[in-house]
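Asker: Everything below, folded, please.
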Amino acid sequence: MSCLSRAFSILFMTCLAVTAVAVGGAWGRVNEPATESAPAPTQLAISRPPASADPSPSPIPTPLPGPISSSASMRSSGVARGADREIVVSVSEQHLWAYEHGRLVAESVVVTGRPELPTPTGSFHIRTKYSPYRFVSPWPKGSPYYYAPLWSSYAMEYQSDGYFIHDAPWLSDWAYGANVRGGSHGCVNVPTAEMSTVYHWARIDDLVVVQS
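Answerer: A predicted model of the protein is given here:
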C-alpha cells in the first residue's frame, strides 16, 4: 500500500471514530425518547397548631337531643320568649331558663360577671360546645383577675370574645344566685348537675338571650 493510500485509510478510520463518539455522546440523546420520570408532586405543607403538653380539648360533635325527662314546672319566668329553642339568662335575678317551644325544660340559679367584668347582655347563639374544657387566664400572674388553669365539665361558647355558659366546680353551692363571691370573669356559671342537663339538651345555633 502506497503512503498516500495508507494516509487516506487512517484519515477515514479517524472520521468514523469521531462520528461514533458524537452519536453516543450528549448530542445523540437529543433525539432519543425521554426516559426520565416526571418529578414527584410537591407535598403541600399542612399548617397545624403547635403541640402542647396539655392542650385545650377540641369541640365534640353536638349530639341530637332526645326527650328531656325534666321535673321543671311550666311556670312563667317573667322574661320574653319567642324562639323555638332558647336559653334566657337574667343578670338581675341571677337565674337561667331553657325553653323548647315555650315549654320550660330546665332552670337554674347562676353566677354572672362581677361589676368590672360584666356579662354582656343581648341576643346571641351557641357557637361551640366542649366537654370538658380548660380555661386559661388571659391575665398575667399578679393581675387581680388572674386565675390558675381550671377545668369545666360542660362549656358552651355563645359570644366570640370568649363568653361561655359553663359549670364551675370550684364554686360552692352557696355562691350561686347572688354573686356572693363578687361574680365571674364575665361568663355565666351554672352548677354542674343543672349544666349537664342544659348542655345535653342544647344545640349549636340555639338562641341565647342575656337580660339585665
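Asker: make it CA atoms for all contacts and neighbour counts henceforth
Answerer: OK.
Asker: For the chain, which segments count as helices?
Answerer: 3-24, 192-201 (DSSP state H).
Asker: What are the buried residues along the shortest one?
Answerer: Of the residues in helix 192-201, 192, 194-201 count as buried by neighbour count, 16 or more other C-alpha atoms under 10 Å.
Asker: next one: stretch 99-118
Answerer: 99-100, 103-114.
Asker: before we move on, what about stretch 147-158?
Answerer: For stretch 147-158, by 16+ other C-alpha under 10 Å, it's 147, 151-158.
Asker: who touches Thr62 in this structure?
Answerer: By C-alpha atoms under 8 Å, 6 or more residues apart in numbering, the contact set of Thr62 is 129, 203-204.
Asker: and those as a markdown table, adding neighbour count?
Answerer: Putting the contacts of Thr62 into a markdown table (neighbours: other C-alpha atoms under 10 Å) gives the following:
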| residue | neighbour count |
| --- | --- |
| Lys129 | 25 |
| Arg203 | 21 |
| Ile204 | 16 |
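Asker: rewinding a little: tell me the two of the buried residues of stretch 99-118 that are most distant?
Answerer: Spatially, the most separated pair among the buried residues of stretch 99-118 is Arg103 and Arg114, at 30.6 Å (C-alpha to C-alpha).
Asker: now, among the buried residues of stretch 99-118, which is nearest to Val210?
Answerer: Nearest to Val210 among the buried residues of stretch 99-118, with distances taken as C-alpha to C-alpha, is Thr112, at 10.2 Å.
Asker: surely that closest one meets Thr119?
Answerer: Yes. Between Thr112 and Thr119 there is a contact at 6.0 Å, judged by C-alpha atoms under 8 Å.
Asker: Also this sequence, please, to line up against the first:
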Amino acid sequence: MINKQVARIGVVGMVAFLFAMLFMVSPAGTFSARAATTDTGGSKVIDVNLTQQKLTAFEGGKVVYTTLILTGRAGLQTPVGTYHVFAKESPTTFYSPWPATSPNYYPPTHINYALEWKAGGYFLHDSWWHSAYGPGTNGWHDDPTYGWQDGSHGCISMPNVAAQWLYNWAPIGTMVQIHS
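Answerer: Below you'll find the model as predicted:
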C-alpha cells in the first residue's frame, strides 16, 4: 500500500513538474507573448518613415502616437516592407550574433520593451544608450549624452517611454510598414 502511494505521489509530482515547466517564463526571466491578443482586423498600424526617422502609430486610420526613432546604419539598414509584430518580450536581453572581434559586435544588452517584426532579430525597442533620435541618427552622429554613435544594427529603436507605450498598445499581428 505504501509503495503504491509513493509511486502515485511520484507520478503526480512529475506530471505537476512538467506542467509547471510548460508555463515557466524564459530563462532570462522575460515575458514572451507569441500568441497573445492579436490584431486580426488591421485597425492598428505602425508606420516607420526612414527618411524622417519617425514612427507613427495609427488606429482606425487616425494618428494616436508619434515619436522620433533611430534605425539601421550603412551596411545594416532597416529592411523596407510590410511586416507584422509576431513576438513581444519585456524585459529581455539582446545578444550579438557577431563575434567579439567583429566591428558589429555589441555586449549583452538589457532591453525593457521589444516587439519583433521580422525574423532574424529585427525589433522595435527601447535603447537606453541613446539620447538622440530623428533625422541623421541612423548614421555616425554625436549623441549629446553618450558621445559619438552610429545607427542601429537594423532594429528600430526609440526612447523608453515610446517603447513602453508601443509595447502596451500593439498586440501580436499589428502591421508594421517601413518605407523611405
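Asker: What does the TM-score come to for these two?
Answerer: Put the two chains on top of each other and the TM-score (TM-score structural alignment, normalised by the length of structure 2) is 0.73; 143 aligned residues with a C-alpha RMSD of 2.3 Å.
Asker: What residues in structure 2 pair up with stretch 139-156 of structure 1?
Answerer: Stretch 139-156 of structure 1 corresponds to residues 98-115 in structure 2, going by TM-score structural alignment.
Asker: mind checking how far the residue nearest the centre of structure 2 is from Tyr122 of structure 2?
Answerer: Geometric centre of structure 2, nearest residue: Ala114, 2.2 Å, by C-alpha atoms, centre = their mean. Distance, Ala114 of structure 2 to Tyr122 of structure 2, using C-alpha to C-alpha, to the nearest Å: 9 Å.
Asker: and what of Gly81 of structure 2?
Answerer: Taken as C-alpha to C-alpha, the span from Gly81 of structure 2 to Tyr122 of structure 2 is 13 Å.
Asker: neighbour-wise, which of these two wins?
Answerer: Between Gly81 of structure 2 and Tyr122, counting by other C-alpha atoms under 10 Å, Tyr122 is the more crowded of the two (17 against 11).
Asker: hang on, isn't the more buried one packed against Ser152?
Answerer: No. Using C-alpha under 8 Å, Tyr122 of structure 2 is not in contact with Ser152, being 10.4 Å away.
Asker: What lines up with Gly81 of structure 2 in structure 1?
Answerer: Aligned partner of Gly81 of structure 2 by TM-score structural alignment: Gly122.
Asker: got the contact list for the residue lying closest to its match once chain neighbours are set aside?
Answerer: Distances taken as C-alpha to C-alpha, 6 or more residues apart in numbering put Val210 closest to Gly122 of structure 1, at 5.3 Å, once the chain neighbours are dropped. Residues in contact with Val210 of structure 1 (C-alpha under 8 Å, 6+ apart) are 88-91, 120-123.
Asker: Which of the residues you listed are retained in structure 2?
Answerer: For the contacts of Val210 of structure 1, the contacts that are reproduced in structure 2, applying both residues aligned by TM-score structural alignment, their matches' C-alpha atoms under 8 Å, are 88-91, 120-123.
Asker: Nearest to Val180 of structure 1 among these?
Answerer: Relative to Val180 of structure 1, the closest of the kept ones among the contacts of Val210 of structure 1 is Val91; by C-alpha to C-alpha it sits at 13.4 Å.
Asker: Tell me which residue of structure 2 lines up with the closest one.
Answerer: Using TM-score structural alignment, Val91 of structure 1 sits opposite Leu50 in structure 2.
Asker: if I look at its match, how far off is Cys155 of structure 2?
Answerer: 12 Å.
Asker: which neighbours do those two share?
Answerer: With contacts taken as C-alpha under 8 Å, 6+ apart, the residues that reach both Leu50 of structure 2 and Cys155 are Thr71.
Asker: can you give me the strands for structure 2?
Answerer: 31-33, 44-49, 54-59, 62-68, 81-84, 87-90, 92-94, 109-111, 114-118, 122-126, 141-143, 147-149, 156-158, 175-179 (DSSP state E).
Asker: before we move on, the earlier item: which one among the buried residues of stretch 147-158 of structure 1 gets closest to Pro138 of structure 1?
Answerer: Nearest to Pro138 of structure 1 among the buried residues of stretch 147-158 of structure 1, counting by C-alpha to C-alpha, is Tyr147 at 8.8 Å.
Asker: which one is Tyr167 of structure 2 nearest to, not counting chain neighbours?
Answerer: That would be Tyr113: by C-alpha to C-alpha, 6+ apart, it lies 6.3 Å from Tyr167 of structure 2.
Asker: that older thread, I'd like the buried residues of helix 192-201 of structure 1 laid out as TSV, including distance to Phe135 of structure 1.
Answerer: Converted to TSV, the buried residues of helix 192-201 of structure 1 look like this (distance: C-alpha to C-alpha, whole Å):
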residue	distance to Phe135 of structure 1
Thr192	16
Glu194	20
Met195	16
Ser196	18
Thr197	21
Val198	20
Tyr199	17
His200	20
Trp201	23
